[in-house]
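Enquirer: Pasted the sequence and its predicted model underneath.
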Amino acid sequence: MKRIAIALLLGAGLIGCSQSSSKMAEPKMDEMAMKKPEMVQMSPEEMKAKMELAATPGAEHKALAPLVGKWKTETKMWMDPSKQPEVTMGTAQHNWVLGGRFVQEQFSGKFHGQPFQGSGMIGFDKVKGEYVSTWTDTMGTGIMNGEGKFDPAKKEIEMSSTFSCPVTGGEKSSRSVTRIISNNEHVFEMFSEGPDGKEFKMLEIKYKRQG
């Protein structure tokens, strides 16, 4: 569903996919150069300790617990920010996987009367110090990748995601926010840049716990 909004808006010309955008400007040569990590002398024991620390789920992972469960969903998609959104209903199942390191989502719904399925994962990369996510669905063959931060005061995860643009073959970026309202409700919102250069909300999914 997250990719549906982008694909349709791209097709309608309501969001840009041009590499000339300031956000998509070509990187400078020095920025493209790979920085070689400094070689630090470590004992095998020190290396093992670092690897174990990086692999152990922590408080950042526990913060995702309110997302786990079975959900009813209401999706609103704006083809044009000046018009009323299209509304569809669906279901989602979120489970802990890989020993509590990631939350996996299985989403089912319909779009224009046709079945739609999506699958995503979110977790916390202790090496990067950021939340990371992936999304795949039946509207494409690529993987959307995201990275971002959690604001404990607002109970929001804000992420920046990239995906392959079917128009140019390049990359497109979007911003998303997951707001944890309570243990029984959370909201996913996705924003992108319109042809006027201003950001607008293209997608909103409300999750309400079943049972």
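Expert: Thanks, I have it. Everything numeric in this text was worked out from a predicted model, so none of it was measured. Residues are numbered from 1 along each chain as shown.

Enquirer: Going by C-alpha atoms from here, please, whenever you check contacts or count neighbours.
Expert: Will do.

Enquirer: ok, for E156, nearest residue in space, not its chain neighbours?
Expert: Closest residue in space to E156, ignoring its immediate chain neighbours: R179 at 4.6 Å, by CA to CA, 6 or more residues apart in numbering.

Enquirer: want to compare, so here's the second one:
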Amino acid sequence: MLKRISVTAAAAALVVGLTGAAGASVQYQPTARHVSAAPADNLTPGAYHRALDPLVGTWKAVKYNYILGSGGEPIVSRDITVKMRWISKTGGRFLEEKTEGTLGGNRYYRVGILGFSNIDRRYEWTTFDSVTPTAMTYRGAPVAGTSSVLSIPGTFTDPGVLGPDYLGKTIAMRTVITIARDGRHSFDLYFTPPGQSERLVDRVIYTRRVG
């Protein structure tokens, strides 16, 4: 039983989850100062970085993990704390996320880095956690304007979280970040195993700002 939890917890760890399960959010609408194009010098943080500002702070969150669940129902972690801040030593170019709590009865920790590449005109997201033996890396498609919903795809090599049939295979994944003006932000993580449809595997909803 312990072996099953530690193996499947890895998939849950491939997280960032959001939207839907506990009710709809009011999406964040960027203000006028957020809608200009990225700076011409390609180096200075601009509108696309500023669109991430509502994520900054300390949040209580609820995590719904479908890999550890059964019968289509997720396990739910209600003791998650998320802290997000701009890293000042990078000139405010990257947002750092630290998540702590429990997952499947075990302690859980994750650090993530979210940024925007002016030259590629895309959002980029990478996470490292306490149970998954690989970095989870996402690179978005070029964007033409700011949005309250960010869809950032990537791939990973399955270390066994989806079962023996997928061990060592490349799995498509996608994180969807929804920024809500009522502060109820969410992160959804989807997997698309070979030959299957995309499915939601993890959802995190920021339910209350605590600082």
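Expert: Yep, that arrived. Keep in mind that what you see is a predicted model, and the values were worked out from it rather than measured.

Enquirer: TM-score for the pair, please.
Expert: The pair, once superposed, lands on a TM-score of 0.70 when counted by TM-score structural alignment, normalised by the length of the first structure; 169 aligned residues with a CA RMSD of 3.0 Å.

Enquirer: Helix, strand or coil: sort out the residue nearest to E156 of the first structure for me.
Expert: Using DSSP: H, G, I helix; E, B strand; the rest coil, the secondary structure recorded for R179 of the first structure is strand.

Enquirer: ok, it - how many residues close by?
Expert: With neighbours defined by other CA atoms under 10 Å, the count for R179 of the first structure comes to 19.

Enquirer: ditto for R181 of the second structure
Expert: R181 of the second structure is flanked by 15 other residues according to other CA under 10 Å.

Enquirer: cool, and D196 of the first structure?
Expert: 9.

Enquirer: residue contacts, the residue nearest to E156 of the first structure?
Expert: Each residue near R179 of the first structure by CA atoms under 8 Å, 6 or more residues apart in numbering is listed here: K154, K155, E156, I157, H186, V187, F188.

Enquirer: List the members of these that persist in the second structure.
Expert: Of these, the ones still in contact in the second structure (both residues aligned by TM-score structural alignment, their matches' CA atoms under 8 Å) are K155, E156, I157, H186, V187, F188.

Enquirer: between those, which is nearest H61 of the first structure?
Expert: H61 of the first structure has its nearest neighbour among those in I157, at 12.2 Å by CA to CA.

Enquirer: What helix or strand is the closest one located in?
Expert: Per DSSP states H and E, I157 of the first structure falls inside strand 156-164.

Enquirer: which residues touch the equivalent of V127 of the first structure over in the second structure?
Expert: Aligned against the second structure by TM-score structural alignment, V127 of the first structure finds its counterpart in I119. When contacts are counted by CA under 8 Å, 6+ apart, I119 of the second structure touches N42.

Enquirer: Quick check: the gap between I119 of the second structure and W86 of the second structure.
Expert: Counting by CA to CA, to the nearest Å, the gap between I119 of the second structure and W86 of the second structure amounts to 20 Å.

Enquirer: next one: R199 of the second structure
Expert: Between R199 of the second structure and W86 of the second structure the computed distance is 31 Å (CA to CA).

Enquirer: Compare the two and say which is more crowded by neighbours.
Expert: Set side by side, R199 of the second structure and W86 give different neighbour counts by other CA under 10 Å, the larger being at W86 (22 against 14).

Enquirer: Please pull up the equivalent of the more buried one in the first structure.
Expert: Taking TM-score structural alignment, W86 of the second structure has W96 as its aligned residue in the first structure.

Enquirer: if I look at R181 of the second structure, how far off is S148 of the second structure?
Expert: In this structure, R181 of the second structure lies at 9 Å from S148 of the second structure, with CA to CA as the measure.

Enquirer: got it, and D79 of the second structure?
Expert: When distance is defined by CA to CA, D79 of the second structure is 26 Å away from S148 of the second structure.

Enquirer: For the top helix by length along the second structure, which helices and strands make contact with it?
Expert: When every helix of the second structure is counted residue by residue (DSSP state H), the longest turns out to be helix 2-13. Secondary-structure packing of helix 2-13 of the second structure (3 or more CA pairs under 8 Å, 6 or more residues apart in numbering; DSSP states H and E): strand 57-70, strand 199-209.

Enquirer: one step back: compare D79 and S148 of the second structure and say which is more crowded by neighbours.
Expert: Regarding D79 of the second structure and S148, a neighbour count based on other CA under 10 Å identifies S148 as having more, with 17 against 13.

Enquirer: ok, that one touching A180?
Expert: Yes - applying CA atoms under 8 Å, one finds S148 of the second structure in contact with A180, separated by 7.1 Å.

Enquirer: thinking again about what came up before, what range in the second structure does the strand holding I157 of the first structure sit on?
Expert: Strand 156-164 of the first structure corresponds to residues 149-157 in the second structure, going by TM-score structural alignment.

Enquirer: Give me the mean deviation of that stretch from the first structure.
Expert: Between stretch 149-157 of the second structure and the aligned residues of the first structure, the post-superposition mean distance stands at 1.2 Å (mean CA distance after the TM-score superposition for the first structure).

Enquirer: How about that stretch, which residues are buried there?
Expert: When burial is assessed from 16 or more other CA atoms under 10 Å, stretch 149-157 of the second structure yields the following buried residues: V149, L150, S151, I152, P153, G154, T155, F156.

Enquirer: how about TSV for those residues, with distance to V62 of the second structure added?
Expert: Listed next are these as TSV, based on distance: CA to CA, whole Å:
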residue	distance to V62 of the second structure
V149	19
L150	20
S151	20
I152	21
P153	23
G154	24
T155	25
F156	25
